[in-house]
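Engineer: sharing a model prediction with you, sequence too.
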Amino acid sequence: MNTVVNTDTNSNDTSNGETSEGSIPTDVISLVVAPVVALPTTVLSNFIPYGEKLENFIGVEFKKWHQKMLFYLTTLNLKKFLNEDLPAIQEGENNRASLIALDVWKHSDFLCKNYILNGLDNTLYNVYCSKKSAKDLWESLERKYKTEDAGNKEVHSGKVLGLQNGRFKDGH
């Protein structure tokens, strides 16, 4: 704690606590107290620390992996490469800025593609590693596993409802 003590030597009578006009009495000690602000201590169970790897996608629960991967790529500022094609340079355009921008795009697309590939199981990695861009890879995974997830939901829903070959198990 900080304390403020009067060190005014111009005071006429400091023995009884009286002071001259405008000075602080020497027998009064002022305390300066700063407010204490507590930061929230929220624990995020699904938070992925920087550099920590997601669980590898093994071919099941695509929707869950898809959402986690989208979040991960968003935090790395790479999500836009899932929708963008290679920028085209105009014919006859050889300015340095355009070539540098193209190189930066290619590098970022390479990173995005390999973050996705790194999130796949080894068997799936071998199937999808030949894709040319992050966009091609992402669209290929979505085509394969989104439709497969939809089919699994229909089969599961039928089991829950008691359907067998389009009919209820009791024959109706």
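Structural biologist: That came through fine. These numbers were taken from a predicted model, which means no experiment stands behind them.
Engineer: only C-alpha atoms for contact and neighbour calcs from this point on.
Structural biologist: Fine.
Engineer: any idea how far apart the tips of stretch 70-89 sit?
Structural biologist: 29 Å (C-alpha to C-alpha, to the nearest Å).
Engineer: buried ones in that stretch, by neighbour count?
Structural biologist: Phe71, Tyr72, Leu73, Leu78, Lys79, Phe81, Leu82 (16 or more other C-alpha atoms under 10 Å).
Engineer: in addition, the following structure is provided for comparison:
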Amino acid sequence: MSIKFGKLTKFEGVDFRRWQKKMHFLLITLKVVYVLSTPCPEETKDETLEATRHKSKWENDDYICHGHILNAMFDPLFDTYQNMDSAKELWEALELKYMAEDASSKKFLVSDFNNYKMVDSRPVMEQYNELLCILGQFMQHDLKMDESIVVLCIIDKFPSAWKEFKRKVKHKNEELTLVELLGSHLCIE
């Protein structure tokens, strides 16, 4: 198959959700993702030619799916998971291990956001973009926070030199969105 794909980063054991979504898209594109959720067709005594073809196609697609998942892993992980019998077994083993690790990383994300402090010595826009990166990871982990709370938290994180700006923005009557904070206020300052 000579389909050109964007480069899929090999899975190293971190950022599983991102890798999983990219891998899932690749498997959908290859039309083999169904083997992750569909059991192998059972063999019967009076199997028809159609049933034999169906089973053979499933086995071939499982082999392709299994191979692509393994191929998208760094060698130490490949060595660990290569002996799994099916793509579904491999996929479930990865989810079991790395989704649990993702759950603990949620706690660290929240902590990173809460403890982030902007400093006077670096450009505010650069630091603002770092905060947006952390918030982007929130969405990857299905962590939700009301936008008005996010905006107020970011305003509180501005460096001490922005004291007057913080006071002015906090005393406005209307609530700001992240886009409004960036567009109409940060760029102006």
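Structural biologist: Yes, it's here. What you see is a predicted model, and the numbers here were worked out from it, not measured in a lab.
Engineer: could you dump the buried residues of stretch 70-89 of the first structure to CSV with secondary structure?
Structural biologist: Output for those, formatted as CSV (DSSP: H, G, I helix; E, B strand; the rest coil):
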residue, secondary structure
Phe71, helix
Tyr72, helix
Leu73, helix
Leu78, coil
Lys79, helix
Phe81, helix
Leu82, helix
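Engineer: ok, which stretches of the first structure are helices?
Structural biologist: With helices called from DSSP state H, the first structure shows them at 62-75, 96-118, 122-128, 134-161.
Engineer: pull out the buried positions in stretch 128-135 of the first structure.
Structural biologist: For stretch 128-135 of the first structure, by 16+ other C-alpha under 10 Å, it's Tyr128, Cys129, Ser133, Ala134, Lys135.
Engineer: and for the nearest residue to the first one once chain neighbours are set aside, the neighbour number?
Structural biologist: Which is Tyr128 of the first structure. Excluding the flanking residues, the one nearest Tyr128 of the first structure by C-alpha to C-alpha, 6 or more residues apart in numbering is Leu137, at 6.7 Å. By other C-alpha atoms under 10 Å, 20 other residues sit near Leu137 of the first structure.
Engineer: quick one: map Leu137 of the first structure onto the second structure.
Structural biologist: Superposed on the second structure with TM-score structural alignment, Leu137 of the first structure falls opposite Leu90.
Engineer: got the contact list for the aligned partner of Ile58 of the first structure in the second structure?
Structural biologist: If you follow Ile58 of the first structure across to the second structure using TM-score structural alignment, you land on Glu12. By C-alpha atoms under 8 Å, 6 or more residues apart in numbering, Glu12 of the second structure lies in contact with Met73, Phe74, Leu77.
Engineer: kind regards, and thank you for your time.
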